[in-house]
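K.L.:
got a sequence here, can you model it:
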Amino acid sequence: MKFSTVIAAVASVGFAAAASAPSCGAGSKCPKESPCCDAYGQCGSGVSCLGGCDARYSFAADSCAPQPVCSNGAGTHTFTDVSDIVYYTQYNGDISKNLWSYTGEVLEQNSSAVLTMRKNTVGTVLFSNFFIWYGKVTAVIKTSHLDGVVSDFILMSNVKDEIDYEFVGNDVTAAQTNYYFEGLLNYDNEFTATVDNSTYASYHEYTIDWQEDSITWYVDGNAVRTLNKADTVNSTTGVAEFPQTPARIQLSVWPGGDSSEPQGTVQWAGGPIDWNAPDLSDPGYYFVEVESVTVDCYDPPSSANTTGSKSYVYTNQEGLEADVSITDDDTTISLSSGSSSGSTSSGLPLQILSQAPQSQSSLQSLEELSQVSTAQTKTKSKSQSKTQAIPVVSAIATSTTAASSSAAASTSDDSSASATDSADASDSTGSADATDSAAADNSASATDSAASTAATGAAGHLAAPLSGLAAALLGLVL
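P.N.:
As a prediction, this is how the structure comes out:
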């Protein structure tokens, strides 16, 4: 997920406090006072310690909050009522209250959740607050359409293990499948499946069957691809570069063809996005419709260290399957009244929206407007450049200053800082012939056997491609 839009108006926005938040990634862990490395490579506390908190680069493995287990979300989720889907800064880890959260805007229409992308915005991400450690997930969705508009259905773990369906708006007969291990880039991991009938005009079932030793992607009940874990072993390290850690469900719509994107991203997304397309007048936005999501939880690995049944916890910062335990640790944290630390304290750029959502807007306060709005972004070009994942902060066009959310991380005498300690002070139709093992006529780009060629740099997988102006203002390392 990766993109950022920085315009001249950013210079008028004061965010000196935001720029002070330390960054995190390979070779750089968070300090004790801001112990949690969030999904965007910034250290913080509060909501930074919830979904997306990367134990590898946090102060300690247990700095991140425990993750709610899969059983909380087992069954079929329909979206006839979206009132229980909360803006992500309002979620405190209490899975009994909120199974889903979002950034951007989620509407309810025709018994579906509508993920919107209004003019000149970064779109919307809907994600589960419960995690899955192997299981089958089926999403019944209609994608968006047109050049530059990208729709996603993915499983994403906190340490950047990822299983994807991606849909590029200029080809509504294709579903791109992909996977990543700890965010490592491997250009041989993608395979595109054909979808009968338009992905935009018709609902289709997209299934990810994630098992300990394989992943199978299905479209409308037909297997279109199978990946075997044994085929992902890196011959040098001996490590299976295979998604293997608890992951959240994410569905999204985002502007891969925005002018702020690298040219490779724009080309992959089908060309420049039309911010004056008819959709932006009626109904007023590009959109993805989510009819339902069905979750079937599988048993955890037999080797898993199990001392409870409520939460997944990282016990080591390697971020492998063996480093996850199942415990009875509480998943909730305390968010201080009126503020949280997970975004504006993260040193992210502000995007001034040229058209703010009106009455349907889920962003109801200046504080919320100053929070991070994420969008799924992929970079893909003939030169095989690909990046993933980004943060952008949203604010109304008339706002020339942003409310600064600050959080004081609590300290303790212990050798590690936990999420609960710090939070007390803050708040993407085929057959078996399309599997990866039958590639006599498939190009190398459709196979899964070249995992050893994975490019290194998980941090780069998540780094926002900021302009020079933004970098100068924020003091970020490009």
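
K.L.:
C-alpha only now, for contacts and for neighbours.
P.N.:
OK.

K.L.:
the chain: helices as residue ranges?
P.N.:
Using DSSP state H, the helices of the chain run over residues 16-19, 263-268, 366-369, 419-423, 458-461, 468-474.

K.L.:
so Ser259 sits right up against Pro272, yeah?
P.N.:
Yes. Shown here, Ser259 and Pro272 form a contact pair, counting by C-alpha atoms under 8 Å, at 6.8 Å.

K.L.:
one more sequence to fold, the one below, so I can look at both together:
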Amino acid sequence: MSFLLRFGLLAAAISSVTAQTWTACNPLNTTDCPANPALGDQHTWTFNETSTLNNKVWKITAGDIGFGKEGAEFTILERLDSPTIQSEFYIFFGVVESHVKAATGGGVVSSVVLQSDDLDEIDWEWIGSDGGRVQSNYYGKGNATYGRAGFHDVEGGATDGFHNYTTHWTKEKLEWWIDGKLVRTLNYEDAVGGKNYPQTPCNVRIGIWPGGDPKNPQGTIDWAGGPINYDTVPYTMTLKQLRVQDFSSGKEYRYGDMSGSWQSIEIVKGNSTVKEELNKPPPKPLSQRWKELPNGAKIAIYCVIAGVCASALGLITFCCIKQRRLGRKEYSAEATKYDSERTEMLNWQTEWRKKGGYQPVSGA
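P.N.:
Down below sits the predicted model:
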């Protein structure tokens, strides 16, 4: 079943779920769509418990993504959870290599998808109740007719461990590979003479969703392996590593017309902002940055530190003296008060004695 169709049905049936496959502007309908930022390079992401997502490279379009020892975790914890990430970059033909352990569970669907603004689509999909296989699929221009899915056995099981699922995509053919073995090939001309062949710049979308939710159409529920059992959550898909290679290079990709053909795509020359972001050197440790400072800068820093310390010491000294003086005043006031009260008591005692003092009662 088309990833696009499934999410369109899911979004229509359940308004609180954000569809994982969608387009903000379809270049087949207008010439005003923004250009697609290019990757223009290749990059590998390895995920573990210390990983984070660079929001200039990836955005979370639904739910929350966790990170554990094995990789990035896409987890269904409650009804309608559908955690998904989407790349901020596009590739114009290329390679997507994902090391995935699919989620278990009937009605649970894990997916790695390439999708363009004009709804070309290339899929890897895992049904949680069919842990020994993975499905491959493709769609052109949102054409969601059935019968294009391929079913491929995964040695050792797709839900029991990590496997390498690779898409190799050129303008001539599309290949799906599992653990280095070619399992399917689609030639351009075999997709209705190229009409339904994915051929426009695509971004990468990775996620998990409850295809077996009871509000989905029955056909979707059946395809997803039956109703999902929310009483046995969590259901987790894990992504250990991802490599993406763009076969084109440049700043961005523009649709030259509304044909949706690869020949109409214009590659804008320039530096890819995503590529620059990915190639930024990691922050240097403080010790290294200190070593690289010129001596004059170090002396200036020492002087500033010395000045700050001197100011702080002066402030502390002033506060101590002020507090000491205040303490003396308070002590003097209390001593004066004590002396006054003591004198008053002595005077009272003297007057009392003069008047006879205490007289015992006779016969007591």
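
K.L.:
what is in contact with Ser259 and Pro272 of structure 1 at once?
P.N.:
Val266 (C-alpha atoms under 8 Å, 6 or more residues apart in numbering).

K.L.:
looking at those two, which has the bigger crowd around it?
P.N.:
Pro272 (20 against 16; other C-alpha atoms under 10 Å).

K.L.:
aligned partner of that one in structure 2?
P.N.:
Residue pairing (TM-score structural alignment): Pro272 of structure 1 is matched to Pro227 of structure 2.

K.L.:
so who does the closest residue to that match other than its chain neighbours touch?
P.N.:
Distances taken as C-alpha to C-alpha, 6 or more residues apart in numbering place Gly212 nearest to Pro227 of structure 2, at 4.2 Å, with adjacent residues excluded. Counting by C-alpha under 8 Å, 6+ apart, Gly212 of structure 2 touches Gly106, Gly107, Val108, Thr220, Ile221, Asp222, Ala224, Gly225, Gly226, Pro227, Ile228.

K.L.:
returning to what we had before: which one of the helices of structure 1 lies closest to Cys36 of structure 1?
P.N.:
With C-alpha to C-alpha as the criterion, Cys36 of structure 1 lies closest to helix 419-423 of those, at 7.4 Å.

K.L.:
where in structure 2 does the closest one fall?
P.N.:
By TM-score structural alignment, helix 419-423 of structure 1 lines up with nothing in structure 2.

K.L.:
and what of stretch 247-260 of structure 1?
P.N.:
So stretch 247-260 of structure 1 sits over residues 202-215 in structure 2, by TM-score structural alignment.

K.L.:
can you give me the end-to-end span of the matching stretch?
P.N.:
Counting by C-alpha to C-alpha, to the nearest Å, you get 30 Å between the two ends of stretch 202-215 of structure 2.

K.L.:
any buried residues in it, and which?
P.N.:
Across stretch 202-215 of structure 2, burial judged by 16 or more other C-alpha atoms under 10 Å covers 202-214.

K.L.:
got a markdown table for these, with distance to Ala72 of structure 2 too?
P.N.:
Below are those laid out as a markdown table (distance: C-alpha to C-alpha, whole Å):
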| residue | distance to Ala72 of structure 2 |
| --- | --- |
| Cys202 | 22 |
| Asn203 | 19 |
| Val204 | 15 |
| Arg205 | 14 |
| Ile206 | 11 |
| Gly207 | 11 |
| Ile208 | 12 |
| Trp209 | 16 |
| Pro210 | 18 |
| Gly211 | 21 |
| Gly212 | 23 |
| Asp213 | 24 |
| Pro214 | 28 |
